[in-house]
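1. Coordinates only, no sequence provided:
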């Protein structure tokens, strides 16, 4: 992940705030605002080694109870504007009980809910947080394993938005000493799974593109949904399109298109 120290940076969904603290200590950006979904008491109770007080000691503005899916949260930024907004390893937490699960998945399963979370993040970050005179970057860092790679982040996630997928770059946790990738809702951190930072912006003519790559599976003779290819022959493609894996990915995509249509965001 590339971060320019001259940038104004906003982090969102930073559970224990250790990522924001690592940025403050090791990147030392011009401006940093950190935010997290939980309230201060929950952070202290959930994460024994959180960075809330450490950020306060560094005079870093920290916003708790910041929900990226709610415009009211973004409006708390008032007139603050940023060059990049970063969402690290987003994931909707599991619902407690069958009733809660059914109530929250009426418009699709967990795959759709996670896509909707990121779709709204891209939308609201562009609307409310990014400076129109800057690079207007949205970063999403995610794991390169299931179920995360099934969200089609580089495909239809931004459909209906003015925010374009520019490319991606590897995320190296070693550049952020002290950062712990947390399990959602638990005071445990996960092993350093391979991470990819996907980069979006309303501006396609962007200096950051020189540091990004486009994966081969977005090219010809590949299946971008399943990230497979290249096909050696038409027979290979036909076989893949009939596979269980591809059928499942098609169903995820159909559910996502239905969500977009129902929410008037297509």
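-> Everything's here; your move. Note that the structure is a prediction, hence the values are computed from the model and not measured.

2. drop to CA atoms for contacts and neighbour counts, all remaining ones
-> Noted.

3. okay, which residue of this structure is out on the far edge from center?
-> residue 235 (35.8 Å; CA atoms, centre = their mean).

4. How much space separates it from residue 248?
-> To residue 248, residue 235 is 20 Å away according to CA to CA, to the nearest Å.

5. tell me, how many neighbours does the residue nearest to residue 157 when sequence neighbours are not counted end up with?
-> Of all residues not flanking residue 157 in the chain, residue 119 sits nearest, at 5.9 Å (CA to CA, 6 or more residues apart in numbering). A count of neighbours around residue 119, defined by other CA atoms under 10 Å, yields 22.

6. outside of stretch 51-63, which residues touch it?
-> 16-18, 20-21, 24, 32-36, 40, 43 (CA atoms under 8 Å, 6 or more residues apart in numbering).

7. Tell me where this structure has strands.
-> With DSSP state E, the ranges of strands along the chain come out as 8-12, 31-35, 61-63, 84-88, 137-143, 164-171, 195-201.

8. how about those in TSV, adding mean neighbour count?
-> Below are these laid out as TSV (neighbours: other CA atoms under 10 Å):
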stretch	mean neighbour count
strand 8-12	24
strand 31-35	22
strand 61-63	18
strand 84-88	23
strand 137-143	22
strand 164-171	20
strand 195-201	23
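
9. try this one side by side with the last:
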């Protein structure tokens, strides 16, 4: 009985080996191409269409505003940005201001009610002549849309007059700053304003552009651009706050092309490079 099982077992092994030898071979599976790598997402080079506008002020800053016109900008800083240490100045006397900008009365009332200071008859080129200004040190000295007015129709002379205004203003404002203070100037873009070469003017006085960015009037609710000559009837609804403009933030320049950080440390920068933002 045992021998029969053994014989059958050997027979089955032999039969299986012969069957495997002559069995039809399975075709090889077609080689599949390697999977294509997943493409990496491309970074968009487009700027965000609705980026947040830059505001170069903090609520705790001591701010001196020059050439305020109808005081709408000062009122917006107080009301919408919480800036409660403001001194707003204008070139005109109080009487002349009322004649040129009747709308100023409401802004003045709001500033007075909040305890803000207003000064009349302040020349941007002679800030040291006013003891209320000279005795203080300021975090921000601001001159929005400086312009000498319509002295001449000759473009070259007009450019020169405005360059002289800016240089004299820079020289008058620089000694008034705290160590890490800044001077902020906003100009319309395009000619003739680009002909003023504001960066070079500031460099000659001992300042450099720390950064610049697009000015957004919408960031200052209630602000309306006031012309140097005052309101003009029949001007076709001209709104200066809708024109493209740029804000320049000037820092004190140190010797050797260095600027000083708020913590007192020095850093070296290329004097012709600044952080430009279109936000």
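-> Arrived safely. As the structure is a computational prediction, the values presented were derived from the model and not from experiment.

10. picking up where we left off before, wait, which of the contacts of stretch 51-63 of the first structure is closest to residue 192 of the first structure?
-> The closest of the contacts of stretch 51-63 of the first structure to residue 192 of the first structure turns out to be residue 18 (CA to CA; 14.6 Å).

11. Who are the contact partners of the aligned partner of that closest one in the second structure?
-> Using TM-score structural alignment, the equivalent of residue 18 of the first structure in the second structure is residue 72. Applying CA under 8 Å, 6+ apart, we find residue 72 of the second structure in contact with 104, 107, 222, 223, 224.

12. Looking at the first structure, name the residue matched to the last one.
-> Taking TM-score structural alignment as the criterion, the aligned counterpart of residue 224 of the second structure in the first structure is residue 180.

13. Residue 1 of the first structure and residue 87 of the first structure: what is the separation?
-> Using CA to CA, residue 1 of the first structure is found at 12 Å from residue 87 of the first structure.

14. same check, this time on residue 28 of the first structure
-> 18 Å.

15. What of residue 213 of the first structure?
-> 19 Å.

16. Same check on residue 246 of the first structure?
-> Residue 246 of the first structure sits 28 Å away from residue 87 of the first structure, going by CA to CA.

17. With residue 17 of the first structure instead?
-> 12 Å.

18. ok, back up a step: narrow the contacts of residue 72 of the second structure to just the buried residues.
-> Buried members of the contacts of residue 72 of the second structure, scored by 16 or more other CA atoms under 10 Å, are 104, 107, 222, 223, 224.

19. Now distance to residue 123 of the second structure too, for these, in JSON lines please.
-> JSON lines is the format used below for these (distance: CA to CA, whole Å):
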{"residue": "104", "distance to residue 123 of the second structure": "19"}
{"residue": "107", "distance to residue 123 of the second structure": "21"}
{"residue": "222", "distance to residue 123 of the second structure": "25"}
{"residue": "223", "distance to residue 123 of the second structure": "22"}
{"residue": "224", "distance to residue 123 of the second structure": "22"}
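
20. picking that back up, any chance of the strands of the first structure in CSV, plus distance to residue 69 of the first structure?
-> Shown next, in CSV, are the strands of the first structure (distance: least, CA to CA, whole Å):
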stretch, distance to residue 69 of the first structure
strand 8-12, 11
strand 31-35, 13
strand 61-63, 15
strand 84-88, 12
strand 137-143, 15
strand 164-171, 19
strand 195-201, 17
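
21. wait, which of these is closest to residue 109 of the first structure?
-> Comparing the strands of the first structure by their distance to residue 109 of the first structure (CA to CA), the top pick is strand 137-143, with 18.9 Å.

22. once aligned to the second structure, how far is that closest one on average?
-> Compared with the second structure after the fit, strand 137-143 of the first structure shows a mean deviation of 0.4 Å (mean CA distance after the TM-score superposition for the first structure).

23. That strand aligns to what range in the second structure?
-> With TM-score structural alignment as the criterion, strand 137-143 of the first structure aligns to 182-188.

24. outside of the matching stretch, which residues touch it?
-> Residues from elsewhere that reach stretch 182-188 of the second structure (CA under 8 Å, 6+ apart): 139-146, 170, 173-174, 193, 215, 243-252.

25. Kindly recompute the last result at 7 Å.
-> 139-145, 193, 243-251 (CA atoms under 7 Å, 6 or more residues apart in numbering).

26. Please apply the same query to stretch 192-209 of the first structure.
-> 1, 135-144, 162-171.

27. now swap in stretch 69-78 of the first structure and tell me
-> Here stretch 69-78 of the first structure makes contact (CA under 7 Å, 6+ apart) with 66, 67, 117, 120, 121, 124, 128.

28. Could you rerun that using 8 Å?
-> Outside stretch 69-78 of the first structure, the residues touching it (CA under 8 Å, 6+ apart) are 65, 66, 67, 68, 117, 120, 121, 124, 125, 128, 129.

29. One more: stretch 207-221 of the second structure?
-> Outside stretch 207-221 of the second structure, the residues touching it (CA under 8 Å, 6+ apart) are 53-55, 73, 76-77, 80, 186, 199, 202, 223, 241-242, 244-253, 271, 273-279.

30. what about residue 80 of the first structure, neighbour count?
-> 14.

31. So what does it match up with in the second structure?
-> In the second structure, residue 80 of the first structure lands on residue 136 (TM-score structural alignment).

32. which non-adjacent residue is nearest that match?
-> residue 176 (7.1 Å).

33. any idea how far the one you found lies from residue 252 of the second structure?
-> Counting by CA to CA, the gap from residue 176 of the second structure to residue 252 of the second structure is 11 Å.

34. Please apply the same query to residue 80 of the second structure.
-> From residue 80 of the second structure over to residue 252 of the second structure (counting by CA to CA), the distance is 29 Å.
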